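only geometry, no sequence info:
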């Protein structure tokens, strides 16, 4: 199983290198591109950046419900919490 994981990791690295090479090639020939092609290249870069941000690890505040063991000690004291009251107020 370890070899499968290593193969997957190597495959991802090779894929990233190919994408970087394609971006470098696009940069070199940017002056030969039409305005539409330049826009498409810019949009692809934005999409890749957003996808990377979405796949990166999120801070504990953005992961939804979390137990105390899964967040840093006393980190909840530093946060401003917003919550809905679940019981009726008695007047």
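Nice, thanks for sending it over. The model shown is predicted, which means the values in this text are computed figures rather than measured ones.

please make it C-alpha for all contacts and neighbour counts, starting now.
Will do.

how about the longest helix along the chain: buried residues?
The longest helix of the chain (DSSP state H) is helix 2-28. Residues residue 26 are the ones in helix 2-28 that count as buried (16 or more other CA atoms under 10 Å).

presented hereafter is structure B, for comparison with structure A:
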């Protein structure tokens, strides 16, 4: 089986995530992680940040202009307190 060529957008996102000190882990899930994306498929990316405080953050929505520039129209939810399901494909 021939390995798939990695998307330039995913390569840029991996570098960006790796260079950030506040990101504990990022993972790709959904159709793109399985190689089943279509022309109009979105990017499903989970990002776990180091908590800024000891308070539990159930769901925080923030604007990330660099991510928007890399991936285009992105809806992101940052969930720093929860561990992902082990079947998710880790980027870091």
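Yep, that arrived. What you are looking at is a predicted structure, and each value in this text was computed from that prediction instead of being measured.

need the TM-score between these chains.
Once the chains are laid over each other, their TM-score by TM-score structural alignment, normalised by the length of structure 1 reads 0.25; 43 aligned residues with a CA RMSD of 4.2 Å.

ok so, going back, next secondary structure after the longest helix of structure 1?
Where DSSP states H and E defines the elements, the next helix or strand beyond helix 2-28 of structure 1 is helix 35-55.

now do that next one and helix 2-28, the angle between them.
Orientation note: helix 35-55 of structure 1 sits at an angle of 150 degrees relative to helix 2-28 (axes from the mean of the first three to the mean of the last three CA atoms, to 10 degrees).

against which helices or strands is the longest helix of structure 1 packed?
Applying 3 or more CA pairs under 8 Å, 6 or more residues apart in numbering; DSSP states H and E, we find helix 2-28 of structure 1 packed against no helix or strand.

mind doing that once more with 10 Å?
Packed against helix 2-28 of structure 1 by the contact rule (3 or more CA pairs under 10 Å, 6 or more residues apart in numbering; DSSP states H and E) you find helix 35-55.

in the helix it packs on, what's buried?
Neighbour-count burial for helix 35-55 of structure 1 flags 38, 41 (criterion: 16+ other CA under 10 Å).

for structure 2, what's the longest helix?
Longest helix in structure 2, counting residues (DSSP H): helix 8-19.

show me what the next helix or strand after it is packed against.
Remark: after helix 8-19 of structure 2, the chain's next helix or strand is strand 23-29, criterion DSSP H and E. Secondary-structure packing of strand 23-29 of structure 2 (3+ CA pairs under 10 Å, 6+ apart): helix 8-19, strand 44-49, strand 89-90.

out of those, deepest packed?
Of those, the one with the most neighbours on average (mean count of other CA atoms under 10 Å) is strand 44-49, at a mean of 18.

measure how that one sits relative to strand 23-29, angle-wise.
Angle of strand 44-49 of structure 2 versus strand 23-29, following the same axes, to 10 degrees, is 170 degrees.
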